[in-house]
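Undergrad: Provided below are the primary sequence and the corresponding predicted coordinates.
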Amino acid sequence: MSVLIVTSVGDIEVDLHTDRCALTTKNFLKLCKMKYYNGCLFHKVEKDFLAQTGDPTGTGTGGDSVYKFLYGDQARFFDDEIRPELRHSKTGTVAMASAGENCNASQFYITLRDDVDYLDDKHTVFGMVAEGFDTLTKINEAYVDDNGRPFKDIRIKHTYVLDDPFDDPPQLAELIPENSPTGKPRDEVAEERLEDTWVPLDQTVAPEELEEMIRSKEAHTNAVILESLADIPDAEVKPPDNVLFVCKLNPVTQDEDLYTIFSRFGTVTSAEIIRDYKTGDSLCYAFIEFDTKEACERAYFKMDNCLIDDRRIHVDFSQSVSKLWGQFRQSKRNAKKDGCFKCGAPDHLARDCDQDGEQKNKGPSYVLKDENTQRGGNHRRSYDLVFDEDEADCSEERDHENGHRRKNRRIDDRKSELPPRGGRDRNSHERTHSDEKGSKHGKDDRNRGDRKHDDYHSYSRSGDRSSGRNDDRDYSKRHDRSRSGEEEKGYRRRDKSDGERHHRDDGYDRRRRDEDSHRKRSPDSKHRREDGGHHVRNQQSDDRSYKERRHRDGR
């Protein structure tokens, strides 16, 4: 009439009140024989109150009685067996956790202190803990969350029936497994916590080893922080073991002094005093690199607290990794020589990779598209990115479209009886150039205020335009390329003569202005004003003669 409950924190032996609570104790004994409680969590632990278990789901809302397995779903719950003499007066009282009146199934609880009178006459008390109070103390001291669930799982490992006064029903033999189940129940849906097999390090490791492990984890945490701040290249990087850090130096100490002093311990690769980058003053610390690790260790033990230039220096192994940035920029994989970090191939290194050469020979990965199909294909030339695999597929199509477009352009030129495209562009450029020169001359003449001179230049410009149009019609009729060369020479001569006329006009205007200023300053200017009419007529005749001479020169 007793049961041994093996938990993850110890064993508990329970004596049952089979004579007073026959229905309840029979349910408990047969469920223990079925190994129904194996793996069940103590899903609720209230300190100095109670510890509840017996739910395979681990949530506190599940569980079935043995009568459901024997007689069906209608027998899932059974009635209460509350006895006035059975009270929650002592620690270790075992009672059923019901969902309500006459709703007992498989869940039960164990009280963790005396005189829990609040639960009297509400739940069926069917047993008492006989041994295993130390186990109850461990359960009571477990760390739990706000819902009373322990952060570290406490489970029932096995249940052993020591004495059973009730006969087994015939159907029970089929429900008893051959081997006792282990691990979590199949129906468990509770949130995962620390497993019951987890043991803190302080219980398995020596104090010195535990302290070393804690220091190592703290150092790694600090390294990760420094890596995130871009202070070190990698969290796993280690400083070189052949470099010493020397501080508390005298500002007058030089690199050569340190090199000479530390050379007696071995070959010194470099001795560098760190200085201010603006003023060049010593910052009173230095790094000394040795050829071997052994020489570095000898210098460390011998030179610490030595006197150099009336200063006692401090020597330690260097923790700086500033010179290792270049090694770790390419990645740790390349440093370990386990493949190429450029292309990812494991059969060669990055320095032997031909990917760069192939990319240069291959050229850019974009091509010129004649049609921007993304915007309706309106035959406008535009740049668009094309992947390399698409370039080979569409190259023939682009060549065909370009050839067809050039053919259509030649046919349109023949129909319009125009010269080739290059000749038309050159002729239009020459006409534009000639018109610009003529308009410039016309502007200069208008500044002088001579209307007849402006009319003459406008006549010249109209003649140039008409001659240019006649030349275009001659081109369209004869289709002769040699004709375009001769017309180009004619245009050049005409531009040259226009430039000479412009130069003479500028000289004549300058002489006119000088003469006017001289007449204004002369004493007989009054007499000339009186004869102004006669002078104006003479001047107009001079202008007319000058224009005739210039017209003859131009022809």
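TA: Perfect, thanks for sending it. Numbers count the residues shown, from 1 in each chain.
Undergrad: switch to C-alpha atoms for all contacts and neighbour counts from now on
TA: Will do.
Undergrad: show me where the stretch 301-450 of the chain has helices.
TA: If you assign secondary structure with DSSP state H, counting those that start in this stretch, the helices in the stretch 301-450 of the chain sit at 325-329, 332-336, 355-362, 388-415, 421-448.
Undergrad: Please compare the first structure with the one that follows:
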Amino acid sequence: MSVLLETSAGDVTIDLLVKDAPKCCENFVKLCKIKYYNYSPVYNVQQNFSFQTGDPIGPESKDSDGGSSIWAMPNSATKRATRPESMAFKPEFAAKRKHNERGTVSMATSQSKTNPDDRLASSQFIITLGENIEQLDGKAAIFGEVAEGFDALEKINTAFVDSSGRPLQDIRILHTIVLDDPFDDPPGLIEPPSSPVPSAEQRATVRIAHDEVLAQQDDPEQMEKLRREREARAQALTLELIGDLPFADVTPPEQILFVCKLNPVTRDEDLELIFSRFGKILSCEVIRDKKTGDSLQYAFIEFGSKEDCERAYFKMQGVLIDDHRIHVDFSQSVSKLSNEWRGNTNSKTARSRGGFGGFDDLEKRKQYRGGDAGNARGDDYGYVFDKDRQRSGKDGNGVRDRKRDYERDRDITRRRSRSRSPPRRRERHDRERDDRRQRSRERDRDQRDQRSRR
């Protein structure tokens, strides 16, 4: 027994497990027969896990009742149940059936309000998008498996979704076709002569229609502009994270002019004199190499007002200065703002907190040989003979007797040298050890020869 679902992502054929879950299969087949699932949205898509559908209006709509079983006799046009007391039923859970395969179809269930041990189902069903989905075992009642249409499942699996799992562009069940129906129709079931049109409640839930063609941006210049904007935002965010920018959306000042293609001989004073006719200049700096001091042939000029800067931009484009035609543009650099921000931040921190580096509980590290380290640790480094020196190595005024220390160290060195064995004695000891080893080897060899002759 099979059912064909025609979805906006492709056709999906479902084989039903009538022997394992007859009640679930009957409910699903009869709902498909009365076209109850037509225009139902696919929602709660979890990549490589599962997706859920079966609510004809959609759970996000205030008009949705969550769906009803076939025994509640829902109207195929309005999707409303005529017998609300029978909207839910108790599904079968086959112990041998698990959500191990991709494309497993099962009824979504919820806990019964009257008996917490029972679970109830209505019309919503789940199709797995991955393998070994153990989280659904015992919570979703398996009644079928996908036989054809795994390409449609892959489209649903890779669809762009929002935070709630709903696809940004609608994916809907368009038609349902029952290929084989072994069940008798419940009393009062009415099969519509044709597929009903979507109701007003269903049309209200459309976000981006499934058949709407989204305009694609094919202009290479526009695409390149978007790429550069995204790259610039990413770089600005990186600079903010590492502390080079106060915030990623910082904008350059509007009264600073960028001048390039300068003659290497052009000086700061020359530019300031030429550009001063447009208004007050706060600073004028030709950028130079830090090591050689040679001009890098570009400069930044900061005016007192934005209007003066704009007037200079329009008037000085392509002007000849020192036999070079300059290029003028508005500055895009924020390095000066960043330097001022870091300086102000550090100075405020230092003034408010005090201490070394702005922290009261930090001290400058004391080195053994530097500053007043001798007062804190003594004049010695902690060798084993420092205690003797401290007891007798200073005169009455606290001044060390260096001659006495030298003689004491020399005596210690002599005593250590006398305690060592003379070189000749060591050589004789080595020869005796070698002789003992040789005799031992010869004795072992004789014993082996005697054993072999026996």
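TA: It's in. Every value quoted in this text rests on a predicted model; they were computed, and no experiment measured them.
Undergrad: tm score of chain vs chain?
TA: Taking TM-score structural alignment, normalised by the length of the second structure as the basis, the two superposed chains have a TM-score of 0.46; 274 aligned residues with a Cα RMSD of 5.1 Å.
Undergrad: okay, the helices of the stretch 301-450 of the first structure in a markdown table with distance to residue 500 of the first structure and mean neighbour count next?
TA: Below are the helices of the stretch 301-450 of the first structure laid out as a markdown table (distance: least, Cα to Cα, whole Å; neighbours: other Cα atoms under 10 Å):
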| stretch | distance to residue 500 of the first structure | mean neighbour count |
| --- | --- | --- |
| helix 325-329 | 71 | 12 |
| helix 332-336 | 76 | 14 |
| helix 355-362 | 56 | 10 |
| helix 388-415 | 38 | 11 |
| helix 421-448 | 12 | 15 |
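Undergrad: Let's have these in JSON lines, adding distance to residue 470 of the first structure.
TA: Converted to JSON lines, the helices of the stretch 301-450 of the first structure look like this (distance: least, Cα to Cα, whole Å):
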{"stretch": "helix 325-329", "distance to residue 470 of the first structure": "73"}
{"stretch": "helix 332-336", "distance to residue 470 of the first structure": "76"}
{"stretch": "helix 355-362", "distance to residue 470 of the first structure": "52"}
{"stretch": "helix 388-415", "distance to residue 470 of the first structure": "18"}
{"stretch": "helix 421-448", "distance to residue 470 of the first structure": "12"}
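Undergrad: Which among these is found nearest to residue 32 of the first structure?
TA: Comparison of the helices of the stretch 301-450 of the first structure against residue 32 of the first structure by Cα to Cα identifies helix 332-336 as nearest, at 57.1 Å.
Undergrad: State the three-state secondary structure for residue 273 of the first structure.
TA: Per DSSP: H, G, I helix; E, B strand; the rest coil, the secondary structure class of residue 273 of the first structure is strand.
Undergrad: Repeat that for residue 14 of the first structure.
TA: Taking three-state DSSP as the rule, one finds residue 14 of the first structure in the strand state.
Undergrad: What segments of the stretch 401-550 of the first structure are strands?
TA: With DSSP state E, counting those that start in this stretch as the criterion, the stretch 401-550 of the first structure has no strands.
Undergrad: Residue 108 of the second structure looks like it's in a strand, true?
TA: Yes: when the secondary structure is assigned by three-state DSSP, residue 108 of the second structure falls within a strand.
Undergrad: rewinding a little: out of the helices of the stretch 301-450 of the first structure, which gets nearest to residue 226 of the first structure?
TA: With respect to residue 226 of the first structure, and counting by Cα to Cα, the nearest of the helices of the stretch 301-450 of the first structure is helix 325-329 at 13.6 Å.
Undergrad: can you tell me how far residue 157 of the second structure sits from residue 13 of the second structure?
TA: Applying Cα to Cα, to the nearest Å, one obtains 17 Å for the distance of residue 157 of the second structure from residue 13 of the second structure.
Undergrad: Residue 136 of the first structure: neighbouring residues, count only.
TA: Using other Cα atoms under 10 Å as the criterion, residue 136 of the first structure is surrounded by 23 other residues.
Undergrad: And residue 44 of the second structure, by the same measure?
TA: Using other Cα under 10 Å as the criterion, the residues surrounding residue 44 of the second structure number 19.
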